[in-house]
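Visitor: got a predicted structure plus its sequence, pasted below:
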Amino acid sequence: MSEGLLALARLLAPEREEEDDDDGQAEGLGSTTSRAGPGSIGALPRAASAAAPTQVKPGISKEIWRAEEVPEGSEADDTWDSREQPEYEILFKQHVGAEDIFLGMSRKDPSTACCEDMLIKIKLPDTKISDITLDIREKVLDLRSPQKKLLLPLPHPVDTKSGKACFFAERDTLEVTLKMQREFDFINFS
């Protein structure tokens, strides 16, 4: 039985040349554990680490992350920007008709699950419409003016092509209306 264990040990451990220990004994199976120390934990022998070339799979670059992993709008977030964030309010809107109010023919209810649009009201005092830069993405609203900066993650994905914005100078308010695109809207609006 001891021959079987020795054969298994030779199979699992790579063969090495026999060297003399400090005691003058040849290195065998029992003496390998006595030579192990804290520096040998997790490290490869130098010959093995130098011989193993680094393999890079085709199509994989040395980037730390992919573009899909970066949150949308984070490239525009500047923590050193001293402009203050304006006051804003997010409201939800739904289109209702007489059949919804009086007859109850649709499945709409007053909850936000049945809303089609998102209305964002942003207070911009002492701002002209020509000074406002507005960028709408699927999940982020980015607004810049000389005094204010707003990078707002949106609660629901929106359609970037069908939004509208109106600036009311008498109230110093910008109102942005965006159509929401949610995953289960076909259930609520069918």
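Guide: Looks like it arrived, so ask away.

Visitor: drop to CA atoms for contacts and neighbour counts, all remaining ones
Guide: Will do.

Visitor: other SSEs contacting the longest helix along the chain?
Guide: Longest helix in the chain, counting residues (DSSP state H): helix 2-12. Using 3 or more Cα pairs under 8 Å, 6 or more residues apart in numbering; DSSP states H and E, no helix or strand is in contact with helix 2-12.

Visitor: does the closest residue to residue 151 other than its chain neighbours lie in a helix or a strand, and which?
Guide: In space, and not counting its chain neighbours, residue 151 is closest to residue 142: 4.6 Å by Cα to Cα, 6 or more residues apart in numbering. Assigning secondary structure by DSSP states H and E places residue 142 in strand 140-144.

Visitor: so which elements touch the helix or strand that that strand is followed by?
Guide: Once the chain leaves strand 140-144, the next helix or strand it forms, by DSSP H and E, is strand 149-153. If you count contacts as 3+ Cα pairs under 8 Å, 6+ apart, strand 149-153 packs onto strand 140-144.

Visitor: second one coming, line it up with the first:
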Amino acid sequence: MEYLGVSSAQNIQALSALLSNQQEEDDDDYTNVSPYAMMGPGNIGPPPKKDKEVPPVYVKKNSKDVWSEEEVAEGPLYDDVTDPRPQPEYEILLQQSVGTEDVFLGLSRKDPSSMCCEAMLVKIKLPDSKASDVTLDVKEKFLDLRTPKYKLGLHLPHPVFHQEGKAQFFSEREELQVTLLMNRPLDAVNMQ
């Protein structure tokens, strides 16, 4: 019995013909190319089936869906590309309510990590602005600030209670401070 190895191009072509069950058409472009250069891993086995391609716009997955994820544009939620106003400088600080019993005695399970923080302080520098010029809209995970000179669309690092925050404008520093209570799930660390 003869040993069938895959060392020759003829054996590879014979294996491809057995697996594909179709006749391959010879192209004139490959007459001067060696058989090894024409064969690759994609040539073994049956050719892939070509289904009718339907554009994703016409595919309706669920009759209750208003739009699909492909139709929603990527990027910030309230970003307006045509708005030339610059983004002001801002800083996000996380805050804890800590007493002496927490610091010295360790009676609560609080530690300095961000998992034990209860509030978020957002400091926004607004030079040449007045408190009456500021329009502020806070959602659960987004802060939208607009003034005649600045705009800020800020995705917050943690969800917040958007109805329970407070904002304070300091005219002497030209700074807006927004304090937001963080919406933390109750677990072993965040026992409030």
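Guide: Yes, it's here. If you're wondering where the values come from, they're calculated on a predicted model, not measured in any experiment.

Visitor: picking up where we left off before, translate the residue nearest to residue 151 of the first structure into the numbering of the second structure.
Guide: Matched across to the second structure, residue 142 of the first structure falls on residue 144, judged by TM-score structural alignment.

Visitor: could you pull up the residues touching its match?
Guide: With contact taken as Cα atoms under 8 Å, 6 or more residues apart in numbering, residue 144 of the second structure is in contact with 78, 136, 137, 138, 151, 152, 153, 154.

Visitor: for residue 142 of the second structure, same thing?
Guide: With contact set as Cα under 8 Å, 6+ apart, residue 142 of the second structure has these partners: 153, 154, 155, 156.

Visitor: what's the counterpart of residue 165 of the first structure in the second structure?
Guide: Looks like residue 165 of the first structure aligns to residue 167 there (TM-score structural alignment).

Visitor: tally of neighbours for that match?
Guide: When neighbours are counted by other Cα atoms under 10 Å, residue 167 of the second structure registers 13.

Visitor: list only buried entries from the contacts of residue 144 of the second structure.
Guide: Among the contacts of residue 144 of the second structure, the ones that count as buried by 16 or more other Cα atoms under 10 Å are 138, 151, 152, 153, 154.

Visitor: on that earlier part again, surely the match of residue 165 of the first structure meets residue 145?
Guide: No - between residue 167 of the second structure and residue 145 there is no contact under Cα atoms under 8 Å: 11.5 Å.

Visitor: let me know the secondary structure of residue 74 of the second structure.
Guide: Following DSSP: H, G, I helix; E, B strand; the rest coil, we place residue 74 of the second structure in the coil state.

Visitor: burial of it, as a residue count?
Guide: 8.

Visitor: likewise for the one 3 residues further on?
Guide: Residues contacting residue 77 of the second structure under the criterion other Cα under 10 Å number 12.

Visitor: tell me which element it is part of?
Guide: Applying DSSP H and E, one finds residue 77 of the second structure in no helix or strand.

Visitor: I'd like to know how far it sits from residue 120 of the second structure.
Guide: Per Cα to Cα, to the nearest Å, residue 77 of the second structure is found 21 Å from residue 120 of the second structure.

Visitor: repeat that for residue 139 of the second structure.
Guide: For residue 139 of the second structure, the distance to residue 120 of the second structure - Cα to Cα - is 14 Å.

Visitor: ranges for the strands of the first structure?
Guide: All strands of the first structure, identified by DSSP state E, fall at 88-93, 117-123, 133-136, 140-144, 149-153, 164-168, 173-179.

Visitor: spatially nearest residue to residue 175 of the first structure (excluding sequence neighbours)?
Guide: Leaving aside its sequence neighbours, residue 175 of the first structure sits nearest to residue 121 (Cα to Cα, 6+ apart; 4.6 Å).
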